[in-house]
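> Predicted model and sequence below, questions to follow.
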Amino acid sequence: MNLLTTISDWIWNPLAYFALAVGGFFTIVTRGVQFRRLPDMIRQLRQSKTTDGGLSSFQALALTLSSRVGVGSIAGVATAIAMGGPGSLIWIMVTGFLGSTCAYAEAVLAQVFKRRIHGEDRGGMPYYIRHGLRARWLAAAVALTAMIGYGFVFPGIQANNIASSANQAFGLEPWMTGVVITAILAFVVVGGTRRVVQVAQTVVPFMAVGYLLFAVVLIAMNAEKVPEALRLIVMSGLGVDQMFGGIVGFAVAWGVRRAVFASATGFGEGTFAAATADATHPGKQGIIQAFSIYIDLFLICMATGLMIIITDSYHVVNQAGGYLVDHVPGAIAGPNFVQLAIDTSLPGWGSVFVALAVLLFAFTSQVFFFYVATTNLIFLLGEKSNRFFEWIIKLGALAISFTGSVISADAMWAAGDIGYGLLAWLNMISVVLLTPIVFKVVRDYDRQRKLGQDPVFDPEPLGIKGALWWETTFRERQEQSPLAAPTVAEAPGSNGSSDIPDSRP
């Protein structure tokens, strides 16, 4: 455990700041696309549709949020407050603003280099590493790591959180919870991709809206405390609060680290869902993925943090091993903070509500992890079907679901952190190396929107190689549709206003 923890710290201590730096870099490269294109985010969700083999933007968003909105949105926020004080919430928001561009960039790349495989659109990290960077060995290493992590390790952590919260709320033995969630997961994974998507698009909106409504009720019951709580959060985050100003460095460190972990900003996790979306331009799905960061960090995480602060259901540690403040003696930083916050206004509801929230958040993450594992398996198999390995992944997901419920999660967390951290480093470095493609896509999208067009992507005049789906599947669909929009190359040629020449014969 000491060795695993040491390795994990080596990986994670600089990782959060690197993710923040990457987000700042892409904010400059894209000229703040996460702010400029906010109206487009809403428009794309409303107008999106699904086709055979592809998902609508809403379905892809739901699939992404099934991963982003997880246990970290509850436990991670509480830990940030305990270690960095109320001011850490400000830095969670800062990370959301900057980190959303990293989500944009990786989603754009996932769309550009996706493939039609067995009648379904798939893509993600290994695909743009393989076809964008042309690094076949690195793509295989990433796919293998992701398949093992998402298929046989990470789901166990989610199951353990479900089992422990159910034990605390209802007194259920972990093995009983393990049997139930494994049975439900079996029903989902045996049904294949279609059932995975159906579960995501049904459960995710329900759990997100339900959690927010409950938070709004609690905040409204303590409305008179909200102004002072907001003042405390802002002043602490800026280092000018009398009590917490001295730990502003910890506020920054823990706010950034927990925001990165909670939203998987730059980890490549959302790329697998982003690639499935049926869009006419990669930039459209890029802004949808940026929007998913807003939902997780600005709504879910901030709702959690505000519930904790306005009810004084937290403690803040100091370097000497004691507490700067200790409003909840004996409490453990994590879901316990949220349970106590709810119990202050709605006695007896805290444990039950948090247990149900953890159940929904963690289970939808398990479902998405299975989808990620199968996508990486398909990549490793050279896009060929293999029933034996497919069933290995299914059985592995079910086995770790039950095992994770009944054993201690300490070693699993440490091992999982190492795998997660390695994937994050490899993904963010790859995305930065592919910046020229991201720049071409965002510039092309902006140009078409400036001309009043519904953006349509054509990789050839942009000089982008390896975008096979767009060169075959999408082009055939456009040619077969009598109402198809003009291609990117045709549109600028008609008015001569484009700075991108038409290089086709």
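In hand now; what should we look at? Numbers count the residues shown, from 1 in each chain.
> C-alpha from now on. contacts and neighbour counts both.
Fine.
> all helices of the stretch 401-505 of the chain, in order?
410-433, 435-450, 459-462, 468-469, 475-480, 490-495 (DSSP state H, counting those that start in this stretch).
> what does the stretch 201-350 of the chain give?
All helices of the stretch 201-350 of the chain, identified by DSSP H, counting those that start in this stretch, fall at 226-237, 248-263, 271-274, 282-293, 302-310, 335-345, 350-380.
> How about the contacts made by the residue most central in space within the chain?
What sits nearest the mean C-alpha location of the chain, by CA atoms, centre = their mean, is Arg68, with 3.3 Å. Shown in contact with Arg68 (CA atoms under 8 Å, 6 or more residues apart in numbering): Ala262, Ser263, Ala264, Gly270, Ser292, Ile293, Asp296, Ser365.
> Gly404 now?
Taking CA under 8 Å, 6+ apart as the test, what Gly404 contacts is Pro155, Gly156, Ile157, Gln158, Ala159, Asn160, Gly178.
> In TSV, list those along with secondary structure and neighbour count.
What follows is those, written out as TSV (DSSP: H, G, I helix; E, B strand; the rest coil; neighbours: other CA atoms under 10 Å):
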residue	secondary structure	neighbour count
Pro155	helix	30
Gly156	helix	29
Ile157	helix	25
Gln158	helix	25
Ala159	helix	29
Asn160	helix	26
Gly178	helix	23
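> still on that earlier bit, make TSV out of the helices of the stretch 401-505 of the chain and add distance to Arg387.
Shown next, in TSV, are these (distance: least, CA to CA, whole Å):
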stretch	distance to Arg387
helix 410-433	26
helix 435-450	36
helix 459-462	35
helix 468-469	25
helix 475-480	30
helix 490-495	44
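> Distance of Gly32 relative to Asn222?
36 Å (CA to CA, to the nearest Å).
> Equivalent analysis for Leu324, please.
Counting by CA to CA, the gap from Leu324 to Asn222 is 24 Å.
> before we go on, here's another structure to hold up against the first:
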Amino acid sequence: MSDFLSTVNSYIWSNALVYLCLAAGVYFSIRSRFVQVRQVPEMIRLMFKGEKSPSGISSFQALTISLAGRVGTGNIAGVATAIAFGGPGALFWMWTVAFLGASTSFVECTLGQIYKTRDPLTGEYRGGPAYYLSRAFAHTAAAPAMKIYGYVFAAVTILAMGLLLPSVQSNSMASAMNSAWGWSKWWVAVGTVIVLAFVIIGGVKRIATFASVVVPFMAIVYIVLALIIVALNAGEIPGVISLIFSSAFGLDSAFGAILGSAVMWGVKRGIYSNEAGQGTGPHAAAAAEVSHPAKQGLVQAFAVYIDTLFICTATGFLILSTGAYRVFEGESSDGAVIREGGSILPADAEVGPTFAQTGFDTLWSGAGSSFIAISLAFFCITTIIAYYYMAETNLRFLLGKTNTVNVPYLRGTVGSNTTMMLQALILVSVTIGAVSTASDAWTLGDIGVGLMAWLNIIGIIILQQPAYKALWDYEKQKKLGLDPMFDPTALDIKNATFWENYDPATGKDKEPASSA
């Protein structure tokens, strides 16, 4: 089974997907006139805008839900894996995919806002790739094909977010706790399930509240402590930077043979971590209460920077500056060691959180394992919660009008009963993942990410134009000194049915026109 999964993963994560991700980022950057550079001050300002309503959450809460999905084991174990199998240069390619991916994130998240809808079961805003893929072309001859495309994406997302990806997070968390404190993985699984059940059953509002408190706190603590260690090793930084760039372009003879691996692992782990182009960000973006879709598009673009340029970089510099790494030939820990960072890693150290744990131990001997275990506990739990929210959103899409249909003998609607089944599925996935081997868990996770990325990037390349119309409109209104308000009809954006019936100035649905 492991060989079969690896073969499937190799086809999905071929060079074609790597180059598609990079090329799409370049294209969206040029089309948007490098919005990820021009609008950074506006991104930061908008993050803390407090608009919210009974149906929608604030921009900051939407950002934290998005970050909850992004900031997880990929920021710690993922960075270590990229360095181990792609060399230090993989970190440069993670930066590259983050910079380019910020423009991709803007496009997909703005589309998520434009084509969002109100959940008939809960009244909450819902949206994402399945929604914009099926709605944007509803007035054209391509409508049937794009609707099927939307359904396929929704089904793949439920599979990835409800079954494949949660197991990666719980596996890393359980392994770190077992390593740090000797806790049984089964006990970790049970404790995680209890916490998750309490939060996810409370709906998007409770998810947003939980994420808005936990994610910023843990991200700041992790970055600060990592930077303290990097500062204590300041003398190593010039050499680390030189090593990253020489490895990224194969200038160091030791890394010349794995140049392709540096690009592959940098892009793969970069997208796994920041999720730009994967189609996850639009789900959280659509839940926000804003007066103009571009606002949340800009906020979500900055989320990519927070994830990769801040948190992943902190991990990378921590590992490299302390020498807590090994680079292997053949993209496997069974291969020959190409470069040993130092002598501080245990001889039998597994590729993953151990690299970061050993790096932290240089500051507090013996405390590194505990700190990483605690960090992963918070990061992974919030990530799984975000996964559930995205899986539920796509379940709502698939059910459509049947959401509110009562089911005889089950004392609930189709939507409420299938939601309970999804909640059970993700809790089972977490339990199985916690006690499984790491290799299969990561392979399944990569398959889920890759399938979503293929479908979403092709989709937003086809659909991109409404996002640019929203951006130009937003910038035009800002130049006039206005708080931008969105009117899809004026911009000739079709099928944005939520906005057609919504007054952004009042935050309420428009009053029906009175008959004469």
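Sure thing, it's come through. Bear in mind that the values here come from a model prediction, so they are computed numbers and not experimental data.
> Got a TM-score for the pair?
Overlay of the two chains. TM-score (TM-score structural alignment, normalised by the length of structure 1): 0.91; 481 aligned residues with a CA RMSD of 2.0 Å.
> All the strands of the stretch 51-200 of structure 2, residue numbers only.
117-118, 125-126 (DSSP state E, counting those that start in this stretch).
> among the ones you listed, which is the most enclosed?
strand 125-126 (a mean of 27; mean count of other CA atoms under 10 Å).
> What's the match for Arg326 of structure 2 in structure 1?
Using TM-score structural alignment as the criterion, Arg326 of structure 2 maps onto His315 of structure 1.
> Identify the residue of structure 1 aligned to Leu100 of structure 2.
Using TM-score structural alignment, Leu100 of structure 2 sits opposite Leu98 in structure 1.
> Now do the contacts for the nearest residue in space to that match that is not next to it in sequence.
In space, and not counting its chain neighbours, Leu98 of structure 1 is closest to Gly23: 4.7 Å by CA to CA, 6 or more residues apart in numbering. Contacts here follow CA under 8 Å, 6+ apart; on that basis Gly23 of structure 1 touches Leu98, Gly99, Ser100, Thr101, Cys102.
> Return the residues in contact with the counterpart of Arg449 of structure 1 in structure 2.
Aligned by TM-score structural alignment, Arg449 of structure 1 pairs with Lys478 of structure 2. Applying CA under 8 Å, 6+ apart, we find Lys478 of structure 2 in contact with Pro484.
> Look up how far Asp503 of structure 2 lies from Lys478 of structure 2.
From Lys478 of structure 2 over to Asp503 of structure 2 (counting by CA to CA), the distance is 19 Å.
> go on, Ile30 of structure 2?
Relative to Asp503 of structure 2, and taking CA to CA, Ile30 of structure 2 is found at 32 Å.
> More neighbours: which of those two?
The residue with more neighbours, out of Ile30 of structure 2 and Asp503, is Asp503; 17 against 13, by other CA atoms under 10 Å.
> Please pull up the equivalent of the more buried one in structure 1.
Using TM-score structural alignment, Asp503 of structure 2 pairs with Phe474 in structure 1.
> Distance-wise, check its match relative to Lys440 of structure 1.
Taken as CA to CA, the span from Phe474 of structure 1 to Lys440 of structure 1 is 19 Å.
> Same question for Ile233 of structure 1.
Distance of Ile233 of structure 1 to Lys440 of structure 1, computed by CA to CA: 39 Å.
> more crowded one of the two?
Taking other CA under 10 Å, Ile233 of structure 1 and Lys440 do not tie; Ile233 has more neighbours (23 against 17).
> That one -> structure 2?
In structure 2, Ile233 of structure 1 lands on Ile244 (TM-score structural alignment).
> residues contacting that match?
So Ile244 of structure 2 contacts Pro88, Gly89, Ala90, Leu91, Phe92 (CA under 8 Å, 6+ apart).
> between Leu324 and Asn222 of structure 1, which one's more packed in?
Leu324 (17 against 14).
> so what's that one up against?
Counting by CA under 8 Å, 6+ apart, Leu324 of structure 1 has contacts Met243, Phe244, His315, Val316, Val317, Asn318.
> Give the equivalent position in structure 2 for it.
With TM-score structural alignment defining the correspondence, Leu324 of structure 1 maps onto Ile338 in structure 2.
> Do I have it right that the match of Arg326 of structure 2 meets Tyr323?
Yes. With contact defined as CA atoms under 8 Å, His315 of structure 1 counts as touching Tyr323 (6.8 Å).
> Between those two, which has more neighbouring residues?
A count of neighbours by other CA under 10 Å puts His315 above the other of His315 of structure 1 and Tyr323, at 27 against 14.
> out of everything not next to it in sequence, what's closest to the more buried one?
That would be Asp326: by CA to CA, 6+ apart, it lies 4.2 Å from His315 of structure 1.
> burial count for the one you found?
By other CA under 10 Å, neighbour count at Asp326 of structure 1 equals 16.
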